[in-house]
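Participant: my questions are about this predicted structure, shown below with the sequence.
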Amino acid sequence: MKTYDFQSSNAFVELFEIPPYQSGSLDGLSFAVKDNIDIRDRLTSYGSKPWRETHPPAAYHAVCVEQLLMAGARCVGKTIADELTYSLDGENYFYGTPVNPRAPDRIPGGSSSGSASAVACGLLDFALGTDCGGSIRVPASLCGVYGMRPSLHRISEAGVLPFAPSVSTVGVLARDLSVLRRAMRVLLRSDHLALPRVKNIYLLQEAFDIADPAIQDALSGCIAHFDGLPHLAVRSISLRDITGLDVSLKSCNENALRVLQTAEIANALGGWIRASQPEQGPNFRAGYRNVEGFDRSAMSAALNLCEALFARVAAFTQPGDVFCYPTAPVLAPKKGVLTSSNLDVVLDYYDRTMAVTAFAGVARLPEITIPLAQVDGIPVGLSLAAGHYQDEFLLDACLRLLGSPPLKPAASFLAP
């Protein structure tokens, strides 16, 4: 694999160094910050040069950044985000496309595109990202690294620019599971807990069914490995089985997550866009038309459905339960393909991908994507999710499940 440096990766908006405040559990580790997260005295672009030019520098570091500095980590810069973080592709009109080092002709995924790229290029130990509809999980999967979306609001979002507050959260991308665990435990403010063992792995069958056949085949060995572990039940399940509601993953996205996301984006961005009339990239402009044309009377039903799904999933999930499914149901598309001239391709990518990512988003679950497979050298991630606020259990479960041979992340994904 070609080696990339800080410049050739095109992963960064700017480079700088903030030394750790003190020694701690993250001593010796370096990290970068997605550029919708504040760094004191620096401008935050939110993936948009007009936003950067019309807003003052941050007065303080975001709380999550302070936590990492106080734990001994060193900050090395800010990474590119998709325009106003409203994308899952990673191709930014203003800043360009961060490289996907595992598949350089393909997109890195977004909107935490620069964070995934920098980690995958081996330029730092971990990076902060944010996730609403998959913005950590998708780029982590497409670039072949670990990524964790924690339980909703487990991590402070003070100093993080708003997007869709009801479903957005801060999380971490890392090349190594041990580093992911160390960084996440700082952000989660975890103490040493007595954690249950994994008892049940529920295969979210709809997510497998809508995945490309090549992805299903690539992950089949991982599932077989789980099925062979002692004292562990592996069974297929649907969202209807979990909730008792007549709701599929597709409708979970279309009638719950996407509606709520669209409504809240309008609140977060609408005033500034209307007043400033900023320059916009063509992909953002096409997507934002959906926001401008949104019928807000649909919001009440979506909020109620989100709450019902959260409550039903929470009631179903018991200590020791893990959900398992492909992180992204498609391989990383080639760069330049996801444009308005290829609307069918765009809709297929977003509709299928967000149908999968909506599960943890609506149910407020912690989810970790693991770089366990590949198709012709293109990374494929497998996700594990656990019950709401069971973040520490999920981190421990990943370590236990990966620690039993022969299930190991592809060695080529761990080399710089």
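Facilitator: In hand now; what should we look at?
Participant: C-alpha only now, for contacts and for neighbours.
Facilitator: Will do.
Participant: and A183, helix, strand or coil?
Facilitator: helix (DSSP: H, G, I helix; E, B strand; the rest coil).
Participant: leaving out sequence neighbours, find the closest residue to it.
Facilitator: Nearest residue to A183 in three dimensions, chain neighbours excluded: L26, at 7.0 Å (Cα to Cα, 6 or more residues apart in numbering).
Participant: look up how far P165 lies from the one you found.
Facilitator: Relative to P165, L26 is positioned 28 Å away (Cα to Cα, to the nearest Å).
Participant: who's more crowded, the two?
Facilitator: Neighbour count, other Cα atoms under 10 Å: between L26 and P165, L26 has more, with 20 against 17.
Participant: and the one residue sitting closest to the centre of the chain, how close does it get to L402?
Facilitator: Centroid-nearest residue in the chain: I136, 1.7 Å away (criterion: Cα atoms, centre = their mean). Between I136 and L402 the computed distance is 21 Å (Cα to Cα).
Participant: in which helix or strand does L399 reside?
Facilitator: helix 391-402 (DSSP states H and E).
Participant: structure two is appended below for comparative analysis:
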Amino acid sequence: MTATGSPLPVPAGLVEAFRAYEQALMSNDLAALDRLFAPGPTTLRGDANGLLVGHDMISAFRGGRGGAPPRRIVQTHVQTIDDDHALVVAVTELERGGRGQQTQLWARLADGWAVTAAHVSVPAPALDTRIWRVVGDPLVPATGCGVLDGESVAVKDLYAVAGHRVGAGNPAWLAAAPVETESAAVVDRLLDAGADVRGIARTDEFAYSLAGTNARSGAPPNPRAPYRMSGGSTSGSASAVSLGQATIGLGTDTGGSIRVPAAYQGLYGIRTTHDLVDTSGLLALAPTFDAVGWLTRSAELLRRVGEVLLPPGGTTTAGRRLVGVPALTALADPDVAAAVRTLPVEPGPDWPLGELPTWLAAFQTWQAWEAWQVRGEWLTGRLDTLGPDVRGRFENAATIGDEQAAAARATVVAARDRIRELVGDDVLVLPSASSVAPRLGADLGPVRTATMTLTCLAGLGGLPAVSIPLTATSGLPCGVSLLAAPGRDQDLLELAT
């Protein structure tokens, strides 16, 4: 170590503690790392993904990341503050190439030296493969001009882009996929309106997830809620927009795959009326529920994209009365429910809340049956190419018989009629997701059930839904959805604006 910036010598024991830390880091000795970071709620660790506050959060992060990238120390400089405190700045050289830097504030505690605050920087990747499968500058330039001049699109890897394959979030599918000769209809319309395609963004495998944690390419980052889930399956498109790498995230929403990432990342998003927007060139998951959608950082741009993709004349004279159902809002965690309750709503009709579990079960059964009908032939003998969570869903889907599917379908049809009747000419207000973004590695069972109980209503009803960002009492992003009758997409976009 080199003492710099201070006439004071390097404090006794600091060099040994620093070397012990480096050795523990390279061997992923979690116990030693825990010991060498100061206990308590004020210890800090930051990097490009965000800031971790508190020893417990830092420990949990280390336990889940699988070790730090191999590197060596090139230079180390110490600025001594006093006998018990010192700032250590080290220049690192990564085994994979490039140089980084770490800055640590050390303090002498009762049982030895420990880090009280640290910041780590490493070379940024040329391509963040958690977000993008392929990217360009741009990947496809605009073919026309119009209301989207200067905008850039992250295309979910379910839509055809001419000259590229559709990967569907699965390497085996990508390897066998043909090169597309034409782009999907919505991609062409965005290009014609002046937007560039920035790249093809990651998706959960075959779009069969709400988490955004693709087992093959990793979890796209959530810059608004670091070390938490991005939300799926429009995960890559959402992260690209949230990070400012694209201005429009083109995606799909079957069971909430626009609304959930919008809520988790503080974005605006729309799930369009079922079959209102052309799905030519889109890889299906469950055709009864699949809908085109997109995400932006502003309501105004969300509306402009609607001018391009929605059919003209969609604005109606129907009412804009905002109605709420307290029992639906109460399905969300208290901090999210509290944020949703800040909107001025009137009491809505009495919803048959006792039927919600039956409706959700029918939604999930019919979705699974359809998913197996459209993908089962290819997946037979290839289920091992899927990550554990998506594989489990497809394995379940393969067991659903025609009689069980028919019963689910009948419930879906009945629920659709009932939901449309209940919504009527009003605008229903409810949480976009039941919680803020869960931490990476968290158990998603209860969260997924609560969220899908809310999100399946739009899917069952074939309704448009616009998600608007809110902030929960915890300070993390959450979202509120506005649902209206089929075809009222433009009304909701105007209302959001």
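Facilitator: Done, it's in. Here the structure is a predicted model, which means the values were calculated and not measured.
Participant: what sits against the equivalent of the residue nearest to the centre of the first structure over in the second structure?
Facilitator: The alignment partner of I136 of the first structure in the second structure, by TM-score structural alignment, is I258. Counting by Cα atoms under 8 Å, 6 or more residues apart in numbering, I258 of the second structure touches 232-234, 251-252, 269-271, 293-295.
Participant: got the contact list for the equivalent of L257 of the first structure over in the second structure?
Facilitator: Following TM-score structural alignment, the counterpart assigned to L257 of the first structure within the second structure is F363. By Cα under 8 Å, 6+ apart, the contact set of F363 of the second structure is 408, 412, 456, 460.
Participant: which of those residues lies closest to K156 of the second structure?
Facilitator: Distances from K156 of the second structure to the contacts of F363 of the second structure, taken as Cα to Cα, are shortest for C456 (21.1 Å).
Participant: that closest one -> the first structure?
Facilitator: C456 of the second structure maps onto A358 in the first structure, by TM-score structural alignment.
Participant: how many other residues sit next to that match?
Facilitator: For A358 of the first structure, using other Cα under 10 Å, the count is 24.
Participant: assumed it was part of a helix.
Facilitator: Yes: under three-state DSSP, A358 of the first structure falls within a helix.
Participant: chain neighbours aside, what residue packs nearest to it?
Facilitator: Distances taken as Cα to Cα, 6+ apart place N253 nearest to A358 of the first structure, at 5.3 Å, with adjacent residues excluded.
Participant: quick one: that neighbour is in a strand?
Facilitator: No: for N253 of the first structure, which was evaluated using three-state DSSP, the result is helix, with no strand membership.
Participant: distance check, L309 of the first structure against L257 of the first structure.
Facilitator: 11 Å.
Participant: about what we covered before: and the match of L257 of the first structure, which helix or strand is it part of?
Facilitator: Assigned by DSSP H and E, F363 of the second structure falls in helix 356-379.
Participant: what comes up buried for that helix?
Facilitator: 356, 358-372, 376, 379 (16 or more other Cα atoms under 10 Å).
Participant: what's the match for T213 of the second structure in the first structure?
Facilitator: So, by TM-score structural alignment, T213 of the second structure is matched to E91.
Participant: what do we get in the first structure for N222 of the second structure?
Facilitator: Under TM-score structural alignment, N222 of the second structure pairs with N100 in the first structure.
Participant: tell me the contacts of its match?
Facilitator: Contacts of N100 of the first structure by Cα under 8 Å, 6+ apart are 106-108, 117, 120, 142-143.
Participant: got it, and A291 of the second structure?
Facilitator: 252-254, 271-275, 277, 279.
Participant: and those residues, which two are furthest apart?
Facilitator: T254 and V277 (13.9 Å).
Participant: if you count surrounding residues, which of the two has more?
Facilitator: Just comparing T254 of the second structure and V277: by other Cα under 10 Å the higher neighbour count belongs to T254, 30 against 17.
Participant: and that one, how close does it get to Q102 of the second structure?
Facilitator: 43 Å.
Participant: could you do G266 of the second structure as well?
Facilitator: Taken as Cα to Cα, the span from G266 of the second structure to Q102 of the second structure is 30 Å.
Participant: tell me which of these two has more neighbours.
Facilitator: Higher neighbour count among G266 of the second structure and Q102: G266, with 27 against 18, using other Cα under 10 Å.
Participant: any idea how far A327 of the second structure is from that one?
Facilitator: 24 Å.
Participant: assumed V345 of the first structure was part of a helix.
Facilitator: Yes: assignment of V345 of the first structure by three-state DSSP places it within a helix.
Participant: pull the number of nearby residues for it.
Facilitator: V345 of the first structure - counted by other Cα under 10 Å - has 15 other residues nearby.
Participant: one more: V260 of the second structure?
Facilitator: Residues near V260 of the second structure, counting by other Cα under 10 Å: 37.
Participant: which of the three states applies to it?
Facilitator: Applying three-state DSSP: V260 of the second structure is helix.
Participant: show me the contacts for it.
Facilitator: V260 of the second structure touches 210, 231-232, 432-433, counting by Cα under 8 Å, 6+ apart.
Participant: just give me the match in the first structure for L495 of the second structure.
Facilitator: Using TM-score structural alignment, the partner of L495 of the second structure in the first structure is A397.
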